[in-house]
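Novice: show me how the following folds:
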Amino acid sequence: MLRRLATLALPLLVAASLVPAAVAADGSDGSDGSDGSDGSDARTRATAQVQLTSWSSYADFKAGKRRGLKLGRGQVSMLRATPRTVAGKAYEAGTWTSPWATPGFGASAVIPSWEATTPGRTMVRVELRARDASGRTGSWDTVADWARGNRPVKRATYSGQADDLGRVSADTWYAAGAVTSWQVRVTLLRPKGSAKAVSLERIGAVASADASAPRPTSQPGPAAGTVLPVPTYSQMVHSGHYPAWGGGGEAWCSPTSTAMVLAYYGISPAPAGITPGHADAVVDHTAKMVYDHGYRGTGNWAFNTAYAATLVAGDSYVTRMRDLREAEDQIVAGVPLVVSIAFGRNQLAGAPISASNGHLLVIVGFEADGDVVVNDPAGATNAEVRRVYDRAQFEQLWIAASGGTAYVIRNG
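Specialist: The predicted structure is shown next:
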């Protein structure tokens, strides 16, 4: 299994600080044809039930509630920490709680993602709760304990917690019934007596309603004929590497894809603790840095973007998109996308593997006719990673499998 899929929901494009539910992802009202069309395509795209909300500026963080933390420019950090015990270890903690985010529709899933600085043995805990139409508020569910490193508490998510209004499944919070608003809480933690500068730079989530129904294929847009020069890495050449981090090969589609996007930006961190002689050892290193000890895999969406955020100068987050037309907007902006698909036998012509119940790859551009150019890490060698997939086939599989889930990783 390359990446488990358990999400069927509709998607968005880029994060503004707080995106109004009635505004289309391209910033228009979805009806004036400002994308260069006659308006009909924009109207269709604006009907998708999805909203990405994030907090990252001084004003954003000021709008939330903080305890033991201070505001800075684009971050919150420790001020007067309070004692906390985590996994039997003594910590000092400070907490920031977001305002309620109201998407304007009944959401069935919420996927949080974050950017944080966790030096030494510091860490962050991410929690989420929701409210339904009756006004009932659910309990706080712990989504993840996360740090760039892995000591003394291992980076992990907490699947289960199936109580009141929802449950956690690795990187996604699922509603038991439709919820009308959600809230996140982030706790910054450092070992007792430490002065390490743990901080939160961004927190947000994409909320969506179920959208497994097929839709007409999107028409090619401004990225037709544009292909970004993203380096090619094969996950398959790492088969058998590091069983403690998933064992390489089919298990490493996500870290391989993340490593390709980082390499496109000229970011290739020196692998630490990797066996000398491994080809493209940065892939092994990335797998180590994104491994989720709760889910026991490298395919956790938010863990990949949170790691990338520690290396890039721009934003790094998980979102959902309505169609490939929205993906084209990112390609035009010079941003390759890691996307999550699944397919059965003979469903994806030209794929290097016959089927997958969950696979991540990189959209790097589009042919002149609108077909999708990808770096598919399932290629047997680096030379076999670049592929072209039929637009209709690919879009249908992407939307049906993950609701158009994508990693948006920007550098600058």
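Novice: when you work out contacts or count neighbours from here on, use the C-alpha atoms and nothing else.
Specialist: OK.
Novice: strands along the stretch 51-200 of the chain, start to end?
Specialist: For the stretch 51-200 of the chain, the strands defined by DSSP state E, counting those that start in this stretch cover 65-67, 69-72, 75-78, 82-86, 89-97, 107-117, 123-131, 141-146, 156-157, 160-163, 166-169, 172-179, 181-191, 199-208.
Novice: dump the ones you listed into CSV; add mean neighbour count and distance to residue 300 as well.
Specialist: Output for these, formatted as CSV (neighbours: other C-alpha atoms under 10 Å; distance: least, C-alpha to C-alpha, whole Å):
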stretch, mean neighbour count, distance to residue 300
strand 65-67, 16, 28
strand 69-72, 17, 28
strand 75-78, 23, 24
strand 82-86, 14, 22
strand 89-97, 20, 23
strand 107-117, 26, 10
strand 123-131, 24, 14
strand 141-146, 24, 11
strand 156-157, 25, 9
strand 160-163, 15, 15
strand 166-169, 23, 10
strand 172-179, 22, 9
strand 181-191, 23, 18
strand 199-208, 26, 14
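Novice: turn these into CSV, including distance to residue 235.
Specialist: CSV is the format used below for the strands of the stretch 51-200 of the chain (distance: least, C-alpha to C-alpha, whole Å):
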stretch, distance to residue 235
strand 65-67, 42
strand 69-72, 40
strand 75-78, 35
strand 82-86, 35
strand 89-97, 37
strand 107-117, 24
strand 123-131, 29
strand 141-146, 24
strand 156-157, 23
strand 160-163, 30
strand 166-169, 25
strand 172-179, 25
strand 181-191, 33
strand 199-208, 28
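Novice: could you also give me the structure for this next sequence, so I can compare it with the first?
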Amino acid sequence: MTAATSRRTVLTAAVAVAAAGLASPALAATPSSHGAQAPTRPVDNRAWTSAADWRSGAADGVRVLAGRRPGVTIGHASGRTDYTDPHLKTTTRYEYARWTGPRHRLSVPATEVIASWNADTPTGTWVEIELTGTYSDGTETPWYVMGRWTSGDDARRDIRRTSVDDQSDGKSSIWTDTFSIDEPASGLRLVSYRLRLSLYRRPGSRAAPTVWRVGAMGSDVPDRYSVPASTPGLVRELAVPRYSQEIHAGQYPEYDNGGEAWCSPTSSQMIIEYWGRRPTAEQLAWVAPGTVDPQVCHAARHTFDYQYDGCGNWPFNAAYAATYPDLQGVVTRLGSLTDLETLVRAGIPVITSQSFLKEELTGAGYGTSGHLMTVIGFTAEGDVVANDPASPNDEAVRRVYRRSEWETIWLRTKRKGADGKILSGTGGVCYLYFPAHPSPAQRRALAAVGVR
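Specialist: Below is the predicted model of the structure:
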């Protein structure tokens, strides 16, 4: 909740300041499932997951895996390169194959784009995800690196998973895991994009990464300090495990200064276990004996971004969730608590990102520049039932927060700090983790919020 999220706030605040003064059109209204008028979602989601999707791209050494969970893997090496790891200070030769997706035209010309991917990376292998696009003025972006990722962290054989700083062309920039237009007030937008996957392994190795899902969420959320209240439409609570980040304070400080900053991996671990997955005893053997909830330490270690120097990289958390058997992870934006009700009704809990002053969220007892919680249900009054990892112990994790307050702190894009300065909000960012083969009801719920 502290170190990593504060660094993200510093970055996104720059984007928010650049956007100041932007005159955004009002959102069009469409009927919701409860008969009320809900705002049209200013978000475009596209994912490549099926064999047909993978065959629609340009293959350079990759082969398509069909079957129950289609994906791409290395068929033969199309080239070799030396990679100098900026964190290990080593240079290693790898061979690679590439998949370049078709151009996707955004239904919502975007000020921001966030990529997500789900992959298996055996020891010694890794993947790089890149994005290029076309601006509304007809010019092209460079190829931007959205992440260099591996599930492993064996310093002898694995790279350090990392975002890449200092990427900009004077019109857009990469802020850790987010493509952002530098000056949204100018009217410039990204109107289309392509994604590129590079799959790496050491020459002569038979191991190979497999990517099952890659996609991106483009959005143009209007500037707003508050949002209209949605009408309650669900009373349900999901049985999601409860884990506190605070009981890990000071543990493993090499991962974002310890548990007090582990809101993202703690939330991720709660939902991973809700779906019946968890690390094995062998995977947890590195954690000191007697550590309470060692799987939370494991999640922090395996979501840590060595460039961002934190565990709060959004796509890295989604990718970590998808390392467990038959789970998918996606980063997106949603438009209201009605969307969350749609998902919870289908049995899908949601991790949301928000920032607020202490007095803006009754009962929290703290303020934060950025924090992740897990929405697990709604009360008869329509209030939000959340597993809040910023709690003193596991038993205290379940909280009930006022609906109107929650909706505002999660969906706004701007807020005022205690000193009156204008700060950024996440505009409805959330993580969705769900089965690789959702039930029909889950599939319908995901489609209703723009995810497939």
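Novice: TM value for the aligned chains?
Specialist: TM-score for the superposed chains, counting by TM-score structural alignment, normalised by the length of the first structure: 0.89, backed by 385 aligned residues with a C-alpha RMSD of 1.9 Å.
Novice: right, and residue 364 of the first structure touches residue 332 too?
Specialist: No: contact criterion C-alpha atoms under 8 Å: residue 364 of the first structure and residue 332 do not qualify, at 10.3 Å.
Novice: more neighbours, those two?
Specialist: For residue 364 of the first structure versus residue 332, neighbours defined as other C-alpha atoms under 10 Å are more numerous around residue 364 (28 against 17).
Novice: now do that one against residue 408 of the first structure, distance only.
Specialist: Remark: distance between residue 364 of the first structure and residue 408 of the first structure (C-alpha to C-alpha, to the nearest Å) = 12 Å.
Novice: and if you look at residue 93 of the first structure?
Specialist: 30 Å.
Novice: same check, this time on residue 283 of the first structure
Specialist: 19 Å.
Novice: geometric centre of the first structure: which residue is closest?
Specialist: Per C-alpha atoms, centre = their mean, the C-alpha nearest to the average position across the first structure is that of residue 318, at 2.5 Å.
Novice: near the residue lying closest to residue 354 of the first structure once chain neighbours are set aside, how many other residues are there?
Specialist: Leaving out its chain neighbours, the residue that sits closest to residue 354 of the first structure by C-alpha to C-alpha, 6 or more residues apart in numbering is residue 345, at 5.3 Å. Residues contacting residue 345 of the first structure under the criterion other C-alpha under 10 Å number 10.
Novice: same check on the one 4 residues further on?
Specialist: Residues within reach of residue 349 of the first structure, counting by other C-alpha under 10 Å, total 14.
Novice: do the same with residue 29 of the second structure
Specialist: 12.
Novice: now the one 4 residues further on
Specialist: Residue neighbour count, defined by other C-alpha under 10 Å, stands at 13 for residue 33 of the second structure.
Novice: tell me if it really is in a helix.
Specialist: No: counting by DSSP: H, G, I helix; E, B strand; the rest coil, residue 33 of the second structure falls outside a helix, being coil.
Novice: and it, how far is that from residue 429 of the second structure?
Specialist: 22 Å.
Novice: against the second structure, where does stretch 112-130 of the first structure fall?
Specialist: Here stretch 112-130 of the first structure aligns to the second structure at residues 115-133, judged by TM-score structural alignment.
Novice: list the contacts for residue 61 of the second structure?
Specialist: 74, 75, 76, 77, 78, 96, 97, 98, 99 (C-alpha atoms under 8 Å, 6 or more residues apart in numbering).
Novice: picking that back up, map the residue nearest to residue 354 of the first structure across to the second structure for me.
Specialist: Checking with TM-score structural alignment, residue 345 of the first structure has residue 358 as its match.
Novice: residue 44 of the second structure pairs with which position in the first structure?
Specialist: Counting by TM-score structural alignment, the partner of residue 44 of the second structure is residue 51.
Novice: neighbours of its match, how many?
Specialist: 35.
Novice: quick one on the thing from earlier: which one of the contacts of residue 61 of the second structure is nearest to residue 323 of the second structure?
Specialist: residue 74 (18.5 Å; C-alpha to C-alpha).
Novice: for that closest one, which non-adjacent residue is spatially closest?
Specialist: residue 62 (4.5 Å).
Novice: the residue mapped onto that neighbour from the first structure and residue 77 of the first structure, how far apart?
Specialist: Matched by TM-score structural alignment, residue 62 of the second structure corresponds to residue 69 in the first structure. Distance, residue 69 of the first structure to residue 77 of the first structure, by C-alpha to C-alpha: 5 Å.
Novice: okay, and the common contacts of those two?
Specialist: In contact with both residue 69 of the first structure and residue 77: residue 94, using C-alpha under 8 Å, 6+ apart.
Novice: show me where the second structure has its helices.
Specialist: With DSSP state H as the criterion, the second structure has helices at 3-18, 51-55, 263-274, 294-303, 314-321, 337-345, 403-411, 440-448.
Novice: leaving out the residues flanking it, which one is nearest to the aligned partner of residue 310 of the first structure in the second structure?
Specialist: When the second structure is aligned by TM-score structural alignment, residue 310 of the first structure is paired with residue 323. Spatially, and ignoring its direct neighbours in sequence, residue 323 of the second structure is nearest to residue 120 (6.4 Å; C-alpha to C-alpha, 6+ apart).
Novice: again, but for residue 161 of the first structure
Specialist: Nearest to residue 161 of the first structure is residue 167, by C-alpha to C-alpha, 6+ apart, at 5.2 Å.
Novice: is it true that the one you found touches residue 143?
Specialist: No: at 9.4 Å, residue 167 of the first structure and residue 143 do not qualify as touching, with contact defined as C-alpha under 8 Å.
Novice: list residues touching both of these two?
Specialist: In contact with both residue 167 of the first structure and residue 143: 159, 173, using C-alpha under 8 Å, 6+ apart.
Novice: contacts only, for the match of residue 345 of the first structure.
Specialist: 364, 365, 366, 367, 368.
Novice: check residue 349 of the second structure too.
Specialist: 238, 240, 271, 343, 374, 375, 376, 377, 432, 433.
Novice: buried ones only from these, please, as a ChimeraX command.
Specialist: In ChimeraX, this line selects whichever of the contacts of residue 349 of the second structure come out buried by 16 or more other C-alpha atoms under 10 Å:
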select :238,240,271,343,374,375,376,377,432,433
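Novice: that'll do, ta.
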